[in-house]
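Colleague: quick check, what structure comes out for this input:
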Amino acid sequence: MEEANTYCDLMIKNGSRLDSVCYNTLIHLRCQEGKLDDAFELVSMMEEGGLESDEYTFAILVNGLCKMGHIEVAEKQLCYMEISGMRSNVVAYNCLVAALCKSQEVDAAIRLLHCMKLKDNFTYTSLVHGLCKVGRYHMASKFLRICLHEGNDVLTSAKRAVIAGLRSSGFKNDVRKVRVALKMAKLLRP
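Modeller: Got it, this is the predicted structure:
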């Protein structure tokens, strides 16, 4: 990362014109290093140079903000992306869903999920794990079944967590429903 930063900084100082891929790479590196101010400075430099932020730029920023614990700012960044007319970015939304679940704000994650146009395996895996962590196994089983019904899947660890949690909570009927849904999903997979 240090070499990439040095090389790109040198290019900028020498007046080379970077494209959006280079800027997004630099922004990503700054976010990984926890240097969010530098990342946003690079976004400004990119836009001042005539390039526009794209959905990848926003996904990188949302992810970086979430990893640093700035969930509210990440939500604002996601709203700004939508207002700017960019198409829905499942990666950016997934970063926020995962961060909300990690901070045990699963109700906010559920609300966000309902606003999402696209959902994938990662969306549901994060939500199911988050619900299990706070002991809401019945709700986790509901979202697991919805996920399977939509043709998606979740990690095996999430499936096990749901079944173990339902079993330990005495929801035997729900364990049966989850197992049936898992078997049906397996049968229907191409």
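Colleague: contacts, neighbours, all on C-alpha from now
Modeller: Will do.
Colleague: from Phe58, how far off is the closest residue to Ile27 other than its chain neighbours?
Modeller: Leaving out its chain neighbours, the residue that sits closest to Ile27 by CA to CA, 6 or more residues apart in numbering is Ala39, at 4.8 Å. Note on Ala39: its distance to Phe58, by CA to CA, to the nearest Å, is 11 Å.
Colleague: another one to check against the first:
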Amino acid sequence: MLISNPSKLPPISSLTHLLRTLSSIAVPSHNHISHLLLEQKSATQVLDTFQWASKLPSFTHSPSTHRALIHKLCTFRRFDIAHQVLDEMPHSIGLPPDDHIFVTLIHGLGRAHLVKQVIKVLDLVRRYNQKPSLKIFNSILDVLVKEDIDIAREFYRKKMMASGVKGDDYTFGILMKGLCLTNRIGDGFKLLQAIKSRGVAPNTVVYNTLLHALCRNGKVGRARSLMNEMEDPNDVTFNILISGYCGEENLVQALVMLDKCFGLGYVPDVVTTTKVLEILCNDGRVMEAVKVIERVESNGGLVDVVAYNTD
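Modeller: Just a heads-up that it's a prediction; the model follows:
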């Protein structure tokens, strides 16, 4: 490992809390060392601290301390040393890098916008004779969606599906979010149909993401039709639809959805409640606004100062 001075102790200021704790125990815990590593302010300091801990009597590093080291090296963009650390793990602690460490590396590369390197983590996992898990695939997909939805979709088709990894609710939620954030609503519906064609029931998060995109683009009626397909609409579903109708100043449908929301045991959030109160009061229906406040509060909901001032 590239250590500037292997015998050097970490800065005394960083060790103060740990030394107080160590005064009462013989060997520091992995948690203590991990926190100490995360406090360091440079790549040199974190490497020196890791090596210092390696020399403590009766202490052996673990995957958790290596994960903290990898995280800090990625923070300082020392990906070259991070890869060296990974290579040393099977020899130093007798264990290869685990999923948590690979995900930490993926997130670090993602923050640096190194898209190609993120995808190559799959090859890195296989180099240690491991099969990339769904967690690793999803972590890579999450990074790619934030960079380029088309690259993310290609990764899903050519890397995940080609490897026999069909994905789970989280996978489809990531893809749907990426499509909707880029206003690819048509592709969002195609994804929804593709999920169904595999015999999988799209979860509420997938539906809600598409509903939100539809309402944001002024297609509330279509969102309402889509909601009828859902097996388990939740409070978020109703907040989206009620707010959508309020945005169109369609008070009748907003109140219909509000009543249905209460009927299923859900309570609108503060933002949604305030929008309903505003549209009621603007229409001169103050007493109905008061009843909405009473109904929200009686069902355990919250109404803030803005809502009361609206009334």
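Colleague: overlay them and tell me the TM-score.
Modeller: Remark: TM-score between the superposed chains equals 0.87 [TM-score structural alignment, normalised by the length of structure 1]; 186 aligned residues with a CA RMSD of 2.1 Å.
Colleague: now for the residue nearest to Ile27 of structure 1: what does it line up with in structure 2?
Modeller: Aligned counterpart of Ala39 of structure 1 in structure 2: Ala152 (TM-score structural alignment).
Colleague: what's the local residue count around that match?
Modeller: Using other CA atoms under 10 Å, Ala152 of structure 2 is surrounded by 21 other residues.
Colleague: if we can go back for a sec, surely the residue nearest to Ile27 of structure 1 touches Tyr23?
Modeller: No: Ala39 of structure 1 is beyond contact range of Tyr23, at 9.3 Å (criterion: CA atoms under 8 Å).
Colleague: and Leu51 of structure 1, helix, strand or coil?
Modeller: Three-state assignment for Leu51 of structure 1 (DSSP: H, G, I helix; E, B strand; the rest coil): coil.
Colleague: and Tyr308 of structure 2, how close does it get to Leu277 of structure 2?
Modeller: Tyr308 of structure 2 is 9 Å from Leu277 of structure 2, by CA to CA.
Colleague: now do the helices in structure 1.
Modeller: 2-13, 20-32, 36-48, 55-67, 71-83, 90-102, 106-115, 121-133, 137-149, 156-169, 172-188 (DSSP state H).
Colleague: which position in structure 2 pairs with Gly165 of structure 1?
Modeller: Taking TM-score structural alignment, Gly165 of structure 1 has Ile279 as its aligned residue in structure 2.
Colleague: what is the neighbour count of that match?
Modeller: For Ile279 of structure 2, the neighbour count with other CA under 10 Å is 20.
Colleague: got the contact list for it?
Modeller: Applying CA atoms under 8 Å, 6 or more residues apart in numbering, one finds that Ile279 of structure 2 lies in contact with 246, 249, 251.
Colleague: do Leu78 of structure 1 as well
Modeller: By CA under 8 Å, 6+ apart, the contact set of Leu78 of structure 1 is 58, 62, 92-93.
Colleague: filter those to the buried ones?
Modeller: Buried members of the contacts of Leu78 of structure 1, counted by 16 or more other CA atoms under 10 Å: 58, 62, 92-93.
Colleague: which among those gets closest to Glu105 of structure 1?
Modeller: Distance to Glu105 of structure 1 across these (CA to CA) is lowest for Tyr93, with 14.7 Å.
Colleague: pretty sure that closest one is touching Met116, no?
Modeller: Yes: at 7.4 Å, Tyr93 of structure 1 counts as touching Met116 under the criterion of CA under 8 Å.
Colleague: just to revisit the earlier point, any idea how far His28 of structure 1 is from the residue nearest to Ile27 of structure 1?
Modeller: For Ala39 of structure 1, the distance to His28 of structure 1 equals 8 Å [CA to CA].
Colleague: about what we covered before: and which of the contacts of Leu78 of structure 1 is nearest to Thr125 of structure 1?
Modeller: Comparing the contacts of Leu78 of structure 1 against Thr125 of structure 1 with CA to CA places Tyr93 closest, at 13.3 Å.
Colleague: show me what that closest one lines up with in structure 2.
Modeller: Under the alignment (TM-score structural alignment), Tyr93 of structure 1 pairs with Tyr207 of structure 2.
Colleague: please tell me how far its match sits from Arg295 of structure 2.
Modeller: Tyr207 of structure 2 is 27 Å from Arg295 of structure 2, by CA to CA.
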